[in-house]
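K.L.:
make a model of this:
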Amino acid sequence: MRWSVSIVAEGDRVVNHDEVVELADAVAAWSGIASGMGSQYYGAQLVVEAEDRDTAVRRGADAFVRAAAQAGLPSWPITEVGAISEAEDQLGYLE
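P.N.:
Alright, predicted model coming up:
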């Protein structure tokens, strides 16, 4: 099953445009998008295959951490994680 996983990491400085562009390039492998320009956080939404929500969150977080490292971003703590399955999204659920 396909899951959309949203993740945010917060830190102690403002993230610039080029860093978000690098993160966007890094998460593209997971049909991802990136956010955070001008904020003290960076985030991404990625699509992963998983059997259940817990596995989707774990796979999404692993991919996010690898993508952030690839983009040269600091390894800030993850402060928000959310996941919605393709089936839930079609029904209009958000968790």
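K.L.:
C-alpha only now, for contacts and for neighbours.
P.N.:
OK.
K.L.:
now do the SS call for residue 76.
P.N.:
When classified by DSSP: H, G, I helix; E, B strand; the rest coil, residue 76 comes out as coil.
K.L.:
in the top helix by length along the chain, what's buried?
P.N.:
Using DSSP state H, we find that the single longest helix of the chain is helix 53-70. When neighbours are counted by 16 or more other CA atoms under 10 Å, the buried residues of helix 53-70 are found to be 53, 56, 57, 59, 60, 61, 63, 64, 65, 67, 68.
K.L.:
for the second one, which non-adjacent residue is closest in space?
P.N.:
Spelled out, that is residue 56. The spatially closest residue to residue 56, leaving aside those adjacent along the chain, is residue 50, at 5.1 Å (CA to CA, 6 or more residues apart in numbering).
K.L.:
could you also give me the structure for this next sequence, so I can compare it with the first?
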Amino acid sequence: MSRWSVSIQAEGDRPVELSEVVALADAVAPLGGIASGVGAMAYGAQIVIEAENADNAVEAAMEAFADAVETAKLPAWPMTRAEVIGPEGSDDEFGFPE
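P.N.:
Presented below is the predicted three-dimensional model:
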């Protein structure tokens, strides 16, 4: 297993408030995570995941992100982007259909 840093973004229909990003940051903190999105029409997080490969890391991160969003009581907006940085420093970006 390797450690992967995965960034995920979800886009919505209104600007994200500071209190919402703080709640998301609290929810992803146990995953070594940080959150972003204040004033943007999207929120996101970067978390650390242990997985065999990049695909598994993204899949696990999407589940963890969805759980964090629910814990933070944020609107469940569609995930629109995921980027993973692996142990070798390489990165891959995954897009989602609109």
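K.L.:
TM-score of the superposition?
P.N.:
The TM-score (TM-score structural alignment, normalised by the length of the first structure) is 0.92; 91 aligned residues with a CA RMSD of 0.8 Å.
K.L.:
quick revisit: the helix or strand following the longest helix of the first structure vs the second structure - mean distance after superposition?
P.N.:
Where DSSP states H and E defines the elements, the next helix or strand beyond helix 53-70 of the first structure is strand 78-85. Superposing on the second structure and averaging over aligned pairs (mean CA distance after the TM-score superposition for the first structure), strand 78-85 of the first structure comes out at 0.6 Å.
K.L.:
next, the angle from strand 78-85 of the first structure to helix 53-70.
P.N.:
Here strand 78-85 of the first structure points in a direction 130 degrees away from that of helix 53-70 (axes from the mean of the first three to the mean of the last three CA atoms, to 10 degrees).
K.L.:
what's strand 78-85 of the first structure packed up against?
P.N.:
Based on contacts counted as 3 or more CA pairs under 8 Å, 6 or more residues apart in numbering; DSSP states H and E, the elements that strand 78-85 of the first structure packs against are strand 2-10, helix 53-70.
K.L.:
whereabouts in the second structure does stretch 68-83 of the first structure align?
P.N.:
Correspondence between stretch 68-83 of the first structure and the second structure is established over residues 69-84, with TM-score structural alignment as the criterion.
K.L.:
got the buried residues for the matching stretch?
P.N.:
Buried residues in stretch 69-84 of the second structure (16+ other CA under 10 Å): 69, 72, 74, 79, 80, 81, 82, 83, 84.
K.L.:
what's the closest of the buried residues of helix 53-70 of the first structure to residue 2 of the first structure?
P.N.:
Using CA to CA, residue 56 comes nearest to residue 2 of the first structure of those, at 8.4 Å.
K.L.:
roughly how far does that closest one sit from residue 39 of the first structure?
P.N.:
Counting by CA to CA, to the nearest Å, the gap between residue 56 of the first structure and residue 39 of the first structure amounts to 26 Å.
K.L.:
before we move on, the earlier item: and the match of stretch 68-83 of the first structure, how far out from the chain's middle?
P.N.:
6 Å (CA atoms, centre = their mean, to the nearest Å).
K.L.:
ditto for stretch 67-85 of the second structure
P.N.:
Taking CA atoms, centre = their mean, one finds the center of stretch 67-85 of the second structure at 5 Å from the center of the full chain.
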